[in-house]
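[1] Have a look at this prediction, sequence included:
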Amino acid sequence: MTTAAPAGRRVRRLRPETRWAYIFMVPWLVGLLVFQLGPMIASLALSFADYDLISAPRFTGLDNYARMLEDDKVARAVGNTALYTALHVPLAVVLALVLALVLNRITGRAAGAFRTIFYLPSMTPYVAVGVLFLFLLNGQAGMVNDFLALFGISGPQWTTDPDWILPGIVLMSLWNLGSTTIILFAALRNVPRELAEAAMIDGAGPWQRFRSVTLPMISSALFFVVIINTITSLQMFDQVYTMFFGNQIAQQSSGDAALFYVVYLFQQAFQFLHMGYASALAWLLFLVIAVITLIQVKVGNRLVYYEAEEHAG
């Protein structure tokens, strides 16, 4: 005869698959603690200190954050980054949507090839993209100005004229639209055909069908790519640093026109060894991205159509 174990001694046994799931999660948890959460906590502590990697950190309170208010380069970097984001995100989303619509109309054996071609630019390393566009945007011998010359347009000095450096960077950033295009293409493929056919029977034209049927059905995907592109734009670094800060001559010719926030953060950390100040800059960027994302989520929830909620209602 068996007796039940006392309540205080009961041990809940895990099922084998659950135990293995925890075992496989251990490397990820270690990586999260050692390479993400640990450095984040350390940088938060360093943001309240003066640290140059040589001497021991010295606690300075809020001095690093107060310094940002007086640093003219921070204001310039924030302005450049904000303007770039305001230009890049709408252009990238609209152009990616146009490319996705084109892909959606291509059928047959050529469909797979075109999808691959549209996505391939996203596989190019950012440093290589920066070097490529350094030549393409050359004011004297660049292919972009050569193309404009075919229409009788005299192209600007994209890499040396302070008024045209930021538009040139925006133009360069449109190279990597593959991921956004594929996400929107997948959303378009999930739009029920019967909805468009019903709208056509009711007499709706192409634009009316796109506005009243297609856009609402892909609004969740649009909302997602807007958030992702906004976060990516606010952290713009690789291409800009390669083009304008990789050598002294390019840096002097561009001045502060190409000074983005993360570029300035990188300079403070690894060029001037102001690790405490760089940590404060990093945490300010983190808070700004978090606030902007929360605002986008609040606004987006009112505009995005969720089919599951419609069925539940």
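    Yes, it's here.
[2] Please count neighbours and contacts with C-alpha atoms only from this point.
    OK.
[3] who are the neighbours of the helix or strand where residue 94 lies, in terms of helices and strands?
    Assigned by DSSP states H and E, residue 94 belongs to helix 72-105. Under the contact criterion of 3 or more C-alpha pairs under 8 Å, 6 or more residues apart in numbering; DSSP states H and E, helix 72-105 touches helix 110-119, helix 162-173, helix 178-189, helix 215-234, helix 261-266.
[4] Give me the distance from it to the chain's centre.
    Here the centre of mass of C-alpha atoms in helix 72-105, compared against the chain's by C-alpha atoms, centre = their mean, to the nearest Å, lies 10 Å away.
[5] Give the buried residues for that helix.
    74, 76-82, 84-85, 87-89, 91-93, 95-97, 99-101, 103-104 (16 or more other C-alpha atoms under 10 Å).
[6] what does stretch 57-73 give?
    Under the neighbour-count criterion of 16+ other C-alpha under 10 Å, stretch 57-73 has 57, 63, 64, 65, 68 buried.
[7] try this one next to it:
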Amino acid sequence: MAPSVKRPTADRRQGRAAYVFLTPWLLGLCLVTAIPLAASLYLAFTDYNILSTPNFTGFDNFERMLGDERFWASSSVTARYVLVSVPLQLMFALLLAVLLDRGVRGLSFYRGAFYLPSLLGASVAIAVLWREVFGHHGLINDALALIGIEGQSWLQNPSTALSTLIVLNVWTFGSPMVIFLAGLRQIPEEYYEAARVDGASRVRQFWHITVPILTPIIFFNLILQTIGAFQTFTQAHVISGGTGGPVDSTLFYTLYVYQQGFKAFDMGYASALAWVLLLVIGAVTAVHFFLSKYWVFYGDD
């Protein structure tokens, strides 16, 4: 009897159907990600102002960064923002997740209410609201006036302007909090019961049971929030009016890339700046993964 050929034909049909469904994603990958990424890599080695043909200049754009004071200023502002806001945000998110995990009535409401800032935190509307809250006649100064303290213009003071943006990022703790809460729900209650029998306090239970078991989730949130912090743009642009002021105290790296590309029309230099940011994010992520083997504990460890 001749072998059946229906099976290979069916497999080919399923394969073609899979490619049909994948086509929108593949088109998006090529048109929105791969081609612009390759184009920006080429432009990083050119002098290009949009109106003229790109002129290949080699590594001139990257050498220019070494003497660019605003490049170093924006790098410093971004580094401080990431190093301060990300740990504070994760600690605050974990603290609230632990509190909500203790059987708070109306958990669904609180979970949704706390998650809402994560959805709105990067929006223009929230940035405008933040500007009003911390303005010279904003709510913060009004509250201080009630107790006899004269406020200041928090956004116009170089020593406090960046701090207001850090507070804004910490306020968007909802997303990591929900992930932490899901992780807490997976910890067996037997671990805590055994610890209580041994006389361990809640603090010791937290540090010796909760934190070690949650380290994979802490690591996951750390990677996501670090990458997001490096890419922060909207808040600084709205609050500073696109200048990064006062005195470049809110000049985030992404804002400087925007200024070079869409204000100075120096697309070649802006592309080089963008690629440096990509490499830095990749390097920081690689360091996190390397160090994770010393503090992240999985179930089979």
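    Arrived safely, thanks for sending. Given the structure is predicted, the values throughout are model-derived calculations rather than measurements.
[8] mind checking which of the helices and strands packed on helix 72-105 of the first structure is nearest residue 202 of the first structure?
    helix 215-234 (17.9 Å; C-alpha to C-alpha).
[9] what about the closest one, how far off from the second structure?
    Using mean C-alpha distance after the TM-score superposition for the first structure, helix 215-234 of the first structure ends up 0.9 Å from its aligned counterpart in the second structure, as a mean over the superposed pairs.
[10] and that helix with helix 178-189, angle?
    170 degrees (axes from the mean of the first three to the mean of the last three C-alpha atoms, to 10 degrees).
[11] And the helix or strand just after helix 215-234 of the first structure, what does it pack against?
    Proceeding N to C from helix 215-234 of the first structure, the next assigned helix or strand is helix 238-244, under DSSP H and E. Identification of packing neighbours for helix 238-244 of the first structure by 3+ C-alpha pairs under 8 Å, 6+ apart yields helix 126-136, helix 248-254.
[12] other SSEs contacting the first one?
    Which is helix 126-136 of the first structure. helix 143-149, helix 162-173, helix 238-244.
[13] Read off where the longest one ends up in the second structure.
    Same thing as helix 162-173 of the first structure. Helix 162-173 of the first structure corresponds to residues 158-169 in the second structure, going by TM-score structural alignment.
[14] what residues does the matching stretch touch?
    Stretch 158-169 of the second structure is contacted from outside by 77, 81, 84-86, 89, 121, 130, 134, 154-155, 235-236, 245-250, using C-alpha atoms under 8 Å, 6 or more residues apart in numbering.
[15] Check stretch 87-105 of the second structure too.
    Outside of stretch 87-105 of the second structure, the residues that reach it under the criterion C-alpha under 8 Å, 6+ apart are 107, 169-174, 176-178, 180-181, 184-185, 218, 221-222.
[16] mind running it again at 6 Å?
    Contact with stretch 87-105 of the second structure is made by 170, 173, 177, 181, as judged by C-alpha atoms under 6 Å, 6 or more residues apart in numbering.
[17] before we move on, the earlier item: okay, the helices and strands packed on helix 238-244 of the first structure, which one's buried deepest?
    helix 126-136 (a mean of 18; mean count of other C-alpha atoms under 10 Å).
[18] Now for the residue with the shortest distance to the centre of the second structure: which residues touch it?
    When C-alpha atoms, centre = their mean is applied to the second structure, the residue found nearest the centroid is residue 228 (1.4 Å). When contacts are counted by C-alpha under 6 Å, 6+ apart, residue 228 of the second structure touches no other residue.
[19] can you do 10 Å?
    Counting by C-alpha atoms under 10 Å, 6 or more residues apart in numbering, residue 228 of the second structure touches 82, 86, 222, 281.
[20] which two in those residues are spaced the farthest apart?
    86 and 281 (14.2 Å).
[21] how long is stretch 58-69 of the second structure end to end?
    The separation between the terminal residues of stretch 58-69 of the second structure, taken as C-alpha to C-alpha, to the nearest Å, is 21 Å.
[22] should've said stretch 227-243 of the second structure
    With C-alpha to C-alpha applied, stretch 227-243 of the second structure spans 23 Å between its terminal residues.
[23] Can you point out the buried residues in that stretch?
    By neighbour count, with 16+ other C-alpha under 10 Å as the criterion, the buried positions of stretch 227-243 of the second structure are 227, 229-240, 242-243.
[24] Give the aligned equivalent of residue 63 of the second structure in the first structure.
    In the first structure, the residue paired with residue 63 of the second structure according to TM-score structural alignment is residue 66.
[25] Give me the mean distance between the helix or strand where that match lies and the second structure.
    For residue 66 of the first structure, the host element (DSSP H and E) is helix 63-70. After superposition onto the second structure, helix 63-70 of the first structure sits on average 0.6 Å from its aligned residues (mean C-alpha distance after the TM-score superposition for the first structure).
[26] what's the angle from that helix to helix 72-105?
    Orientation note: helix 63-70 of the first structure sits at an angle of 80 degrees relative to helix 72-105 (the same axes, to 10 degrees).
[27] Other residues contacting helix 63-70 of the first structure?
    Under the contact criterion C-alpha under 10 Å, 6+ apart, helix 63-70 of the first structure has outside partners 46-50, 74-75, 274, 276-281, 283-284.
[28] By neighbour count, which of these wins?
    In terms of neighbour count, residue 276 stands highest of the contacts of helix 63-70 of the first structure at 29 neighbours, by other C-alpha atoms under 10 Å.
[29] Show me what it aligns to in the second structure.
    Taking TM-score structural alignment as the alignment basis, one finds that residue 276 of the first structure is matched in the second structure by residue 268.
[30] That match falls within a strand, correct?
    No - under the criterion used here (DSSP: H, G, I helix; E, B strand; the rest coil), residue 268 of the second structure is helix, not part of a strand.
[31] Turn the buried residues of stretch 57-73 of the first structure into TSV, columns for distance to residue 194 of the first structure.
    Putting the buried residues of stretch 57-73 of the first structure into TSV (distance: C-alpha to C-alpha, whole Å) gives the following:
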residue	distance to residue 194 of the first structure
57	65
63	62
64	59
65	56
68	56
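[32] and the match of helix 162-173 of the first structure, how far out from the chain's middle?
    Put simply, stretch 158-169 of the second structure sits 16 Å off its chain's centre (C-alpha atoms, centre = their mean).
[33] and if you look at stretch 259-270 of the second structure?
    24 Å.
[34] Of the contacts of residue 228 of the second structure, just say which sits nearest to residue 255 of the second structure.
    Ranking those by separation from residue 255 of the second structure, with C-alpha to C-alpha as the measure, puts residue 82 on top at 14.9 Å.
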